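[1] predicted structure and sequence below. I'll ask about it afterward.
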Amino acid sequence: MPRRSVSSTVRRGLTFWRRSVQARVVASTVLLSAIVVGVVGWFLLQQTRDGLVDARVDRAVAEATDETNQARTRLAALPGTDDDVSTQLRQLADPILQRAEVRGFSVVLAGPVTEEPIDVASAGARYSTDLDLDSVPASLSAHFTESLDPAWTFTTMRYVDDADRPEIAGVAVASAIQLPADGKYYTLYYLFPMQQEEDTLALVSRALLTAGGLLLVLVAGLTWLVTRQVVTPIRMARRTAERLAAGHLEERMWVRGHDDIARLATSFNQMASSLQRQIRQLEELSRVQRRFTSDVSHELRTPLTTVRMAGDVLHDARNEFDPVTARAAELLQTELDRFEGLLSDLLEISRFDAGAAALELDDINLIDVAHRVVDITRGLAEQRGMTVTVQALREPVLAEADTRRVERIVRNLVSNAIDHADSGPIVVLVNGDDHAAAIAVRDHGVGLAPGEAALVFNRFWRADPARARTSGGTGLGLAISLEDTHLHGGWLQAWGQPGQGAQFRLTLPRRAGQPLRHSPIPLVPDDVEAL
């Protein structure tokens, strides 16, 4: 399989694992069940093995003891002379070998016992013909150099006549018996195979393995069904919530039964109905507010025009009035200019609220826009004793944008900086790259308190209500600038610290519709003192 296909399969598997609660619950349950089944199965297998082995050892020792007792009885009935040693050995071994062949165990007769361990293979032993004498454990031969008591141990039985016959675990029982012919002790080794016990243990192992596998499959199936009953309503709730978030406020969950899931669905539907009602009330209130703002702005145009004409007449004739009346005419003209600007801003905001704002895109150079704005605001800056300069970090800085709207954004930012810069120069930074273009306005005024950077673009919001507006702004400039920026698909962000001034940054994509991922100008100025 290609590496890319394997990687894709792994990613899909990991995604499914992260997203599926049901899969994780089933896997965890099966894993824990497998551990429990494995431990229990191992314990049962050990108990079974120990029981089979103990039972086989008891039977082997009992049978070997019985055979030895019978052999002693037969020997006791024979005359004991030195010339009859071989005859007595044969009379001792033959009956046992015959019964061993019938009953399925092996016998080895070796001896006599000496102070050194007997090498069974070289001791002239009599034994079952198919048995390999290496099957007799050396530990049993060494036992009789110290004691003549019976002993037993485990062994591995090997055979010489059948090459296909496997090695078999067995029990070796040894007894010492005295031969009347010479008065010496000879050893009888009884080797009992444990083939039947091994077969039984293998059968039990297969049964446990099969039962454990079936049990795990059953546990997995039951867990899947149980979790499905819980997860399915949750998935329905998720899909319903996604559709609600997408604006389909009429979506509801199905309610079945009276259990906890049904009560959850009922509560979810009640919550959705409450949200739908409140959202519609807010939409209606917002629509009425936008309509009121638009209607009032339009209705005020006509009387404002009339008042403007009368104010212009009075302002032109102010030199003929006494000082108090002339000053009143000048104030009237100033407030009329501000009022007209407020109406223009309200109309612009209403167009944004109604979704009627549109872009007139063109390729513009942001450096030229910055210089035009600086020229327009130079008089206002000189009144405050400030200087506004442009620093182009790259030239040209091109972007596909609406010239009028971008110029209005920059003008609002520069005017806002002039209003709040108590001293120090105001710098307009311009920079760009292959994906984005940016303008930043840096002032060294009062700055922004923590949390105010997120509020500064709200309508009619002011950081210091007691602070006079030098530029005569309406309080809607930054809000309109933010709407203009969103219309371009750009960013308008603010940074500030008390006593260190503020910086506002406008970032636009080089091409309309392209997503923004970064800005060519850092939001935090390079000249900020490290705290």
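    Yep, it's here.
[2] going by C-alpha atoms from here, please, whenever you check contacts or count neighbours.
    Noted.
[3] tell me how many other residues surround the closest residue in space to Leu148 that isn't next to it in sequence.
    For Leu148, ignoring the flanking residues on the chain, the nearest one in space by Cα to Cα, 6 or more residues apart in numbering is Ala176 at 5.7 Å. As a burial measure, Ala176 scores 23 neighbours (other Cα atoms under 10 Å).
[4] Ala176 and Glu67, how far apart?
    12 Å (Cα to Cα, to the nearest Å).
[5] sorry, back to before: surely the residue nearest to Leu148 and Pro150 touch.
    Yes. Applying Cα atoms under 8 Å, one finds Ala176 in contact with Pro150, separated by 6.8 Å.
[6] got the contact list for Val57?
    By Cα atoms under 8 Å, 6 or more residues apart in numbering, the contact set of Val57 is Val171.
[7] gap between Gly247 and Ser286?
    17 Å.
[8] ok, and here's another one to check against it:
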Amino acid sequence: MAGVNTRVIPVGVNVSRVRAAVRRAHPAVVRLLRRVRRLAGGAVEAWRRSIQLRVVATTLLLSVAVAFFLAMALVGQVRDGLLEAKQQAALSQAGGGFREARAEYQNTDPATTTASFSQHLRTLVEDLASGGSNGRLYDVALLSAPGGQPDPAARSPMASGQLRPESIPATLRNEVFRRGRERVLQGDDGYYAYQYISARYDERNGGYRSTPALAVGTLLTSPQQGDYELYYVFPLTQEQETLSLVRNTLVTASAFLCVLLGVIAWLVTRQVVTPVRMAARIAERLAAGRLEERMRVEGEDDLARLASSFNKMATNLQRQIRQLEELSRVQRRFVSDVSHELRTPLTTVRMAADVLHEARDSFDPHVSRASELLQNQLDRFESLLTDLLEISRFDAGAAVLEAEPVDIRKIVHRVVEAHEYLAKRNGSRLIVKEPPEPCVAEVDPRRIERVLRNLVVNAVEHGEGRDVVIKVAAGEDSVAVAVRDYGVGLKPGESSLVFNRFWRADPARARTTGGTGLGLSIALEDAHLHGGWLQAWGEPGDGSQFRLTLPKVAGREIERSPIPLEPEDSRRNRGLRVAGAPYRRVTGASHA
């Protein structure tokens, strides 16, 4: 019937039990795969990180390879020697038997009946094999040659012991008969041939066992009795046992030698790796600030000289680092002291300047202009002093973050509204691109507003009258604000230098808005205080872009920014789009 699903269930199969077994086995298989994956990962990690493991493993692999090829060569030589000795002894033994059998066969009475002839042949086989039956050295088989006997009773094969006559392969029989007939026609009846075969011997249970053997055969010919093929079969049991003993001995010796070489490699590499690991641990401690750590020097070899050189380097680094720390401490103390000491005279001068500025209308024009210049320069001096005090707080670790959930878009709007007049005066426009949904993050509004104010003012000042684009975006764990200008831009390598204190790309450039040279340094410290990034990108003549990335939750690490560091309208990206190549965004590094 159409639309009906049918299932064929084998009789005797319990489907519920099968399903339960599959459900029980599935977690076990998953756990096994996970364990194998962990072990494989651990092995790969150990191989990647440990020189000693790689040296020992390589030594073992090469030792195994060398031992394998050496054992193969030795086994081959032993096998060839055993077979050659066996072959010489077998041919000598068979040659004497062939002469005896040929003489006995040719002296047989032609008037002998078939039964008597068959018995005579069987007696001949037993007599020939009697020399090897006790020691199991060889067996004898007698086969009728093709066309040699018209009587079927006389053509039945004969063999001594438990040997099966069909063990003689057809290739050997053809060789013995064909070459034997040729030699007989030439008057030489002493030809024989030999071949390595797999001889079959009857067992008591009715079966048979196969044994490698060497078969040597000749042709017995008589005008009256016809032709017969006589074979001596020499089992290679003793040679096989000897070869197995040699092989087992070589395998055992090779395994022991490989293990011994592995232990030796481990001990040798340990002497080299141990000082290197010690140097790595001490280097990590030095990097962590424990500058008094030193390596232990033992002996006068290369490793001892390495340890001595490492200790000298650590001592020099410790001395230089302490000098730099002392210099930095003195510098920070000097900035802090100067900033605080200048507060009092600045306040007094400010009060006097305010009095002069308020009464400037009653002064002569040049005195009035001087009072205005004094007021402007005092504003700049007070701004510099404020920045120096803020830097000293960061240096002293006294900066405090007062974070609260804030919509970053509101801070951006406040900054834009406060600097619209400045942008208009420079011939620029402030363009804000923001998403319709809120971009909320836990930030200190005062510090973030100071960062954005600094970025916008710098963009307007260096934008050369072009538009300044402020882009806001939010990701899964972060929010970002990018300030893009189309002015002079940055030269290669300046994207990190702009955050240095008092650094300027062009010290001779005229400034319309003043500036202390500390704004971006303070902005970078504010970003780091939030656990965020402040990064810069720029190209000469194509403007620059500064990107501020902040975590939505204060103190959490962020992995990526929702805004690419290189803007989509950069010269390189425009070239990629024009050429038809796929667009690829460039994400910034971690901290600037």
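    Structure received. These numbers were taken from a predicted model, which means no experiment stands behind them.
[9] what residue in structure 2 is paired with the residue nearest to Leu148 of structure 1?
    For Ala176 of structure 1, the aligned position in structure 2 is Leu219, judged by TM-score structural alignment.
[10] helices or strands up against the helix or strand harbouring the residue nearest to Leu148 of structure 1?
    Element membership for Ala176 of structure 1, per DSSP states H and E: strand 168-178. Other helices and strands packing on strand 168-178 of structure 1, by 3 or more Cα pairs under 8 Å, 6 or more residues apart in numbering; DSSP states H and E, are helix 21-76, strand 151-157, strand 185-193, helix 195-245.
[11] now these in a markdown table, please, with extra columns for distance to Ser481 of structure 1.
    Formatted as a markdown table, those follow (distance: least, Cα to Cα, whole Å):
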| stretch | distance to Ser481 of structure 1 |
| --- | --- |
| helix 21-76 | 45 |
| strand 151-157 | 94 |
| strand 185-193 | 96 |
| helix 195-245 | 28 |
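[12] just say which of the ones you listed is most tucked in.
    strand 185-193 (a mean of 25; mean count of other Cα atoms under 10 Å).
[13] mean per-residue distance, that strand to structure 2?
    Comparing strand 185-193 of structure 1 with its match in structure 2 after superposition yields a mean distance of 1.9 Å (mean Cα distance after the TM-score superposition for structure 1).
[14] so what touches that strand?
    60, 64, 68, 104-113, 136, 157, 168-179.
[15] same question, stretch 310-320 of structure 1
    Contact partners of stretch 310-320 of structure 1, identified using Cα under 8 Å, 6+ apart, comprise 325-327, 329-330, 332-333, 336.
[16] can you pull out the helices in the stretch 351-500 of structure 1?
    366-383, 403-420, 477-488 (DSSP state H, counting those that start in this stretch).
[17] so which of these is nearest Asp119 of structure 1?
    Judged by Cα to Cα, the one of these that comes nearest to Asp119 of structure 1 is helix 477-488, at 101.1 Å.
[18] quick one: that closest one aligns where in structure 2?
    With TM-score structural alignment applied, helix 477-488 of structure 1 matches the range 519-530 in structure 2.
[19] including distance to Leu225 of structure 1, secondary structure and neighbour count, could the contacts of stretch 310-320 of structure 1 go into TSV?
    Converted to TSV, the contacts of stretch 310-320 of structure 1 look like this (distance: Cα to Cα, whole Å; DSSP: H, G, I helix; E, B strand; the rest coil; neighbours: other Cα atoms under 10 Å):
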residue	distance to Leu225 of structure 1	secondary structure	neighbour count
Thr325	89	helix	14
Ala326	89	helix	18
Arg327	86	helix	15
Ala329	84	helix	21
Glu330	83	helix	17
Leu332	80	helix	18
Gln333	79	helix	19
Leu336	75	helix	18
